[in-house]
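S.K.: When you get a sec, could you give me coordinates for this:
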Amino acid sequence: MDKINLNEILQIEDLLNVKIRFNLMFRDNWNPIDDFKNGNLEVMLEGHYHNYPNKRSYKVGQVTIAFVKIHPKENYWLLFHIGKVTKDLNVYNGIGYEYEALKEYEKYFGRLIIRFKNRSQMMIRNAASVIDDCEVSQLLPDTFDNDLFPGYDKVNISWIELKRVIEKDTWKTALENQKGVYLLTDISNGKQYVGSAYGESMILGRWRFYIRNGHGGNIGLTPINFIHVQENFRFSILDIYKSTTDDLIIIARENWWKQILQSRRFGYNEN
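M.R.: As a prediction, the model looks like this:
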């Protein structure tokens, strides 16, 4: 199958007036793909139209193409914006421009994925010099979403991520059919909480409570401010068991993990 480059899809005639920004990381090393999945497009556009401390990124009238890297170790990028610079705000080390989105390309936003290896340290490239190397990988039928359940041993997500994925079909199916022992980690201080799930909807049911109130009715967690939980807690799974497993086995395993991790002495477990 012949490769398709980016401009075979976009059909931009004046490439000399186009710049492509490959958005890796900005805002305290936060990966902008997380902002895309959380719907924070405004934050992403602030990064895209950001000027360096001593260098302008664009000129008035230029077309800008915005890609975000899907995974830090892979060369796949998601298109999230194409716009035209309408005003230079003369701001350095901040948002430097006013712009308008080009509506004729909106049908590709969040759907077009390219493969491109940026061999330069520069994030902003002249389109004419790189567009032939931007190989179209996929044109998704709907907006990008890579939130498939990764496997029980690979779950390690923040509260914000959990809120986003917990009602997705693959996550619901995986979590509502397994009893288990799970771990909450407070990244602000390293304290941990070991919990078990064997009631209605199993792990799914327990984790839904953390989304609702942050503490799930657990004595050791109730004093913690809900905002603190949202900003600092991560969720992972230590053990999983079939739904037919005796609850006493789950409880025994929960106690074993509490001893191993010393979560009663140094963490949030109080029993």
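S.K.: Could you use CA atoms for every contact and neighbour count after this?
M.R.: Noted.
S.K.: which residue ranges form the strands in the stretch 101-250 of the chain?
M.R.: Residue ranges of the strands in the stretch 101-250 of the chain, as given by DSSP state E, counting those that start in this stretch, are 112-115, 124-126, 135-139, 156-158, 178-186, 192-197, 233-242.
S.K.: closest one to Glu13 among those strands?
M.R.: Glu13 lies closest, by Cα to Cα, to one member of those: strand 124-126, at 14.0 Å.
S.K.: List the buried residues of stretch 238-254.
M.R.: Buried residues in stretch 238-254, defined by neighbour count with 16 or more other Cα atoms under 10 Å: Leu238, Asp239, Ile240, Tyr241, Ser243, Asp247, Ile250, Ile251, Arg253, Glu254.
S.K.: surely the first one meets Lys179?
M.R.: I take that to be Leu238. No - applying Cα atoms under 8 Å, one finds Leu238 not in contact with Lys179, separated by 11.1 Å.
S.K.: List the contacts of Gly83.
M.R.: By Cα atoms under 8 Å, 6 or more residues apart in numbering, Gly83 lies in contact with Val63, Thr64, Ile65, Tyr99, Glu100, Ala101, Leu102.
S.K.: I have a second one here; can you model it like the first so I can compare?
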Amino acid sequence: MLTFCGMLDLAGIERKSVRLLRHQENFPGRPTPYTLWRDAPSVFDTYQETQSVNFEGGLRAPLWASFVGLPGPETLFVGLYSAEFIGLLSEDRVHPLSGRVEEAGSCNLYRLERRQELSEYIGRLWIEWGKGYRSWIQRADSGSKPIVELRRTSGEDPFPGFNQLILKLSEIETVPVSWSAALSGTRGIYLLTCPKTREQYVGSASGENGFLGRWREYFATGHGGNLGLKSRDPSDYQISILETVGSSASLDDVLRLEVRWKVKLMSSELGLNRN
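M.R.: Reported below is the predicted structural model:
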């Protein structure tokens, strides 16, 4: 079985010199580590430079192999770095991911430099991290990390079309850039389905940022202000699009379509709609 740590061996890199880092922080309305790496790699490198003082012992190694986690078990290799411990952060700066201020002395600073080893696999190599997702720092000499996929290119999948699109709510912030553009520029009627209760909710996206803007509200709050969804425990809803509307459609047109779909699917009687 091919493993990432086996690839380190083939590259002549001692496993004991490498720490494996899996980044998967989420802040509502902010980029994820995956989207930050995808859209602004240099900013992603800056994000990695500061780490909690609590992790100093675990990070003390000359090399870091960095990965980003997507919703669920997916883990993507994004680079091998030389890592030099500098000390406590000397001045305030804005955290690239959360947008909050990291105060001087509140965290450790590292000097990172991207290595050429294994660079041909960046954005292409997907591994099985294992069940210990909370253990986001691990030693390369204490595991193997099976390779589950090696893609030919690091490009993203093409947009499948509005009728074919099916997503989980947790995937909203990691969709490809081309998908985001299509979804934020289109309005219409969508369906949320709870995987736990099988209940459905019909909603409409009529705002400036279309489907994507509305779905981000659900991702941030868990309910988007809807009474029916508030009455249930938060869930990773499945999202699909029932109908799109043109740019000339008025708000009344969209609301009439929403009512029609509620009647068709009986989502008020059998689902989560409350009006």
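S.K.: Any chance you could compute the TM-score here?
M.R.: Scored by TM-score structural alignment, normalised by the length of structure 1, the superposition of the two chains gives a TM-score of 0.56; 199 aligned residues with a Cα RMSD of 4.4 Å.
S.K.: If you rank the contacts of Gly83 of structure 1 by neighbours, which is first?
M.R.: Neighbour tally across those (other Cα atoms under 10 Å): the maximum, 28 neighbours, falls on Thr64.
S.K.: Which elements pack onto whichever strand or helix holds that residue?
M.R.: According to DSSP states H and E, Thr64 of structure 1 maps onto strand 63-69. In terms of contacts (3 or more Cα pairs under 8 Å, 6 or more residues apart in numbering; DSSP states H and E), strand 63-69 of structure 1 is packed against strand 18-23, helix 32-37, strand 76-88.
S.K.: what angle do the first one and strand 76-88 make?
M.R.: Put simply, strand 18-23 of structure 1 runs at 120 degrees to strand 76-88, going by axes from the mean of the first three to the mean of the last three Cα atoms, to 10 degrees.
S.K.: got the contacts of Gly83 of structure 1 as a markdown table, with distance to Pro150 of structure 1 columns?
M.R.: Output for the contacts of Gly83 of structure 1, formatted as a markdown table (distance: Cα to Cα, whole Å):
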| residue | distance to Pro150 of structure 1 |
| --- | --- |
| Val63 | 37 |
| Thr64 | 34 |
| Ile65 | 31 |
| Tyr99 | 38 |
| Glu100 | 37 |
| Ala101 | 34 |
| Leu102 | 36 |
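S.K.: how do those look in structure 2, which are kept?
M.R.: Shared with structure 2 under both residues aligned by TM-score structural alignment, their matches' Cα atoms under 8 Å, the contacts from the contacts of Gly83 of structure 1 are Val63, Thr64, Ile65, Tyr99, Glu100, Ala101, Leu102.
S.K.: quick one, what contacts the third one?
M.R.: Applying Cα under 8 Å, 6+ apart to Ile65 of structure 1 gives the contacts Val18, Lys19, Ile20, Arg21, Leu79, His81, Ile82, Gly83.
S.K.: If we use 6 Å, what do you get?
M.R.: By Cα atoms under 6 Å, 6 or more residues apart in numbering, the contact set of Ile65 of structure 1 is Ile20, Ile82.
S.K.: Okay, it and Lys107 of structure 1: tell me how far apart.
M.R.: Distance of Ile65 of structure 1 to Lys107 of structure 1, computed by Cα to Cα, to the nearest Å: 14 Å.
S.K.: One more: the second one?
M.R.: With distances defined as Cα to Cα, the gap from Thr64 of structure 1 to Lys107 of structure 1 amounts to 16 Å.
S.K.: Which helix runs longest in structure 1?
M.R.: When structure 1 is parsed with DSSP state H, its longest helix is helix 247-261.
S.K.: gap between that one and the chain center?
M.R.: Here helix 247-261 of structure 1 is found 32 Å from its chain centre; the criterion is Cα atoms, centre = their mean, to the nearest Å.
S.K.: Show me what it is in contact with.
M.R.: Helix 247-261 of structure 1 has contacts (Cα under 6 Å, 6+ apart) with Val181.
S.K.: Okay, angle between it and strand 178-186 too, please.
M.R.: Following the same axes, to 10 degrees, one obtains 30 degrees for the angle between helix 247-261 of structure 1 and strand 178-186.
S.K.: what is the orientation angle of helix 247-261 of structure 1 with strand 192-197?
M.R.: Relative orientation of helix 247-261 of structure 1 and strand 192-197, computed by the same axes, to 10 degrees: 170 degrees.
S.K.: which residue lines up with Ser154 of structure 2 in structure 1?
M.R.: Under the alignment (TM-score structural alignment), Ser154 of structure 2 maps onto Thr143 of structure 1.
S.K.: Touching, that match and Arg111? I think so.
M.R.: Yes - if you go by Cα atoms under 6 Å, Thr143 of structure 1 and Arg111 touch, sitting 5.2 Å apart.
S.K.: Same drill for the two, tell me which one is more crowded.
M.R.: Arg111 (19 against 15).
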